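>>> I would like to see how this sequence folds:
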Amino acid sequence: MRRRGPGIAAIKNKNLAEARYKDKGSVLAEDQVVQMASQMEMFKKNLEDFATKHKGDIKKDPEFRLQFQEMCASIGVDPLASSKGFWAEMLGVGDFYYELGVQIVEVCLATSHRNGGLVSIEELRERVEASRGRHTQDISIDDLLRAIKKLKILGNGFTVIPMGTTFMIQSVPGELTMDHTTLLTQAQAKGYMTKSQLVKELKWEEERARRALDFMVKEGLAWIDDVPGGDRQFWFPSLFPACTAT
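Below you'll find the model as predicted:
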């Protein structure tokens, strides 16, 4: 005898059950979305209450301001997204970073003749703080990086270049390759580099070292010092200590 398959009624019942499970799953998913949205609104409300309570600390203490920024980011709130609204009115954080951005531009323009538009984040911080005066808010490296991020709207200038544990800020159009950033990293300790040192320390071919150094000179990022009886030295003004810079 041939085995009979499931009847039409059984198939309909199975399809109906699957549809109900699907509908039930959709309802549960919608409920979860509603609950999550409600929780996010509660978090944002608590964040606004926290910001109101600690307004003074957020404005004056760079470390506290960093922690506040990280707390905002954890729930998808960007206090810098607009210069209007609650955050600007209550904290002035939008205005703070836009003002800081203008000061960064001014410092970079004032020093570009010396460093070719490449400055260390530490020197930038010192110069910006000096231009702001004594009675203004302290600023941190994180504050500078956030303000520089806002300067992206100016085009392809103002690039942050990681250099080990620190950063270099490039304020003129142009792209540094991996060889160029490696060269800068290698020169950090002494402020200068020679072609023979690159060949010896990095195992580069002479032509590779020459191209990298020539590019830095052409872009105004390095100065040449011909030492009598020694190798030509390539000095990087962006690596000079800020206190001795002119």
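
>>> C-alpha from now on. contacts and neighbour counts both.
OK.

>>> Next one: residue 216 from residue 179, what distance?
Using CA to CA, to the nearest Å, residue 216 is found at 11 Å from residue 179.

>>> Please generate a structure for the following sequence too, so the two can be compared:
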Amino acid sequence: MRRGAGIGAIRNREMVQAKYKEKGAEMAETQMATLSRQLAQLRTSLESFAAKHGTKIKNDPEFRGQFQAMCSSIGVDPIAYSRGCWSEALGLGEFYYHLGVRIIEVCMTNQKRTGGILPLNELVAQLNATKSSYASEISTDDVQRSIKKLRCLGTGFMLIHLAGGRTLVQSVPGEMSMDKTSVLGLAETHSGQTTMSLCCQEFGWSEDRARTALNQLVQEGMSWVDDADPTGERVYWFPSLFQAVRSSG
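The predicted structure is shown next:
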């Protein structure tokens, strides 16, 4: 009898656990349905907002950035969203497509001078300086979003964030390693130039490691070599950086 009572208790416990699981699944399903409804309502509200404020979104870069942030928070990409009033009211996909073409043109025009690296703020300034009089102002956020789209297409474009806070735009194919990024950041703080000994001193690198990073940047056209420095040491110049330093000075 004790054995039978024990088996019965186990079965009762299993039944209770099964009911808990069933109830938990029902609650999860209900929560998911509620969340889906809320997201659908938010998307509908955003569509109404886009239809009402479409002109301001297209013409005001700050307002456009805030709208993009709202969309991102609920997983909506208005650049890729081509249904209904999104495409009619905003035309953001077309806006970023044309901006991407202009970014490529500006970067290609400057590539011989910069070696394929252009400070983001300089790119934004050139885009605004060459835009038509009736086109809206281009913001840093606009350019960053467009470059991310270009990168998805495998164009070689990418953003390089330096430790000092500056952002560079790379417009030539090739991976930007941490070592090469560190060298660029160091050159930025030294008027657009650096040396192998300075890299070793600042980062605690061996000469081989510093030489490898510097040589790769030279081979990729991002750096120029100066062997006529009075110190006798080879100096590596980064034209995109010293041009920016000169223009800000």
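
>>> Which of residue 216 and residue 179 of the first structure has more residues huddled nearby?
The residue with more neighbours, out of residue 216 of the first structure and residue 179, is residue 216; 20 against 15, by other CA atoms under 10 Å.

>>> There's contact between that one and residue 209 in this structure, I believe.
No: shown here, residue 216 of the first structure and residue 209 do not form a contact pair, counting by CA atoms under 8 Å, at 11.0 Å.

>>> For the second structure, which segments are assigned as helices?
Along the second structure, the stretches classed as helices by DSSP state H are 2-59, 61-73, 85, 92-114, 120-129, 140-152, 178-188, 196-203, 207-219, 239-248.

>>> Go through those and pick out the most buried.
Among those, helix 178-188 has the highest mean neighbour count (mean count of other CA atoms under 10 Å), at a mean of 20.

>>> quick one: it to the first structure mean distance?
Compared with the first structure after the fit, helix 178-188 of the second structure shows a mean deviation of 0.8 Å (mean CA distance after the TM-score superposition for the first structure).

>>> State the span of the first structure onto which that helix is aligned.
Counting by TM-score structural alignment, helix 178-188 of the second structure lines up with residues 178-188 of the first structure.

>>> for the matching stretch, the distance to its chain's centre please.
What separates the centre of stretch 178-188 of the first structure from the centre of its chain is 20 Å, taken as CA atoms, centre = their mean, to the nearest Å.

>>> likewise stretch 32-48 of the second structure?
Put simply, stretch 32-48 of the second structure sits 27 Å off its chain's centre (CA atoms, centre = their mean).

>>> what sits up against that stretch?
With contact meaning CA atoms under 8 Å, 6 or more residues apart in numbering, stretch 32-48 of the second structure is reached by 71, 74, 76, 85-86.

>>> Let me have the residues you listed in JSON lines, adding distance to residue 221 of the second structure as columns.
Below are those laid out as JSON lines (distance: CA to CA, whole Å):
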{"residue": "71", "distance to residue 221 of the second structure": "39"}
{"residue": "74", "distance to residue 221 of the second structure": "41"}
{"residue": "76", "distance to residue 221 of the second structure": "39"}
{"residue": "85", "distance to residue 221 of the second structure": "45"}
{"residue": "86", "distance to residue 221 of the second structure": "42"}
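
>>> Looking at the residues you listed, which is nearest residue 21 of the second structure?
Closest to residue 21 of the second structure out of these is residue 74 (29.8 Å), distances taken as CA to CA.
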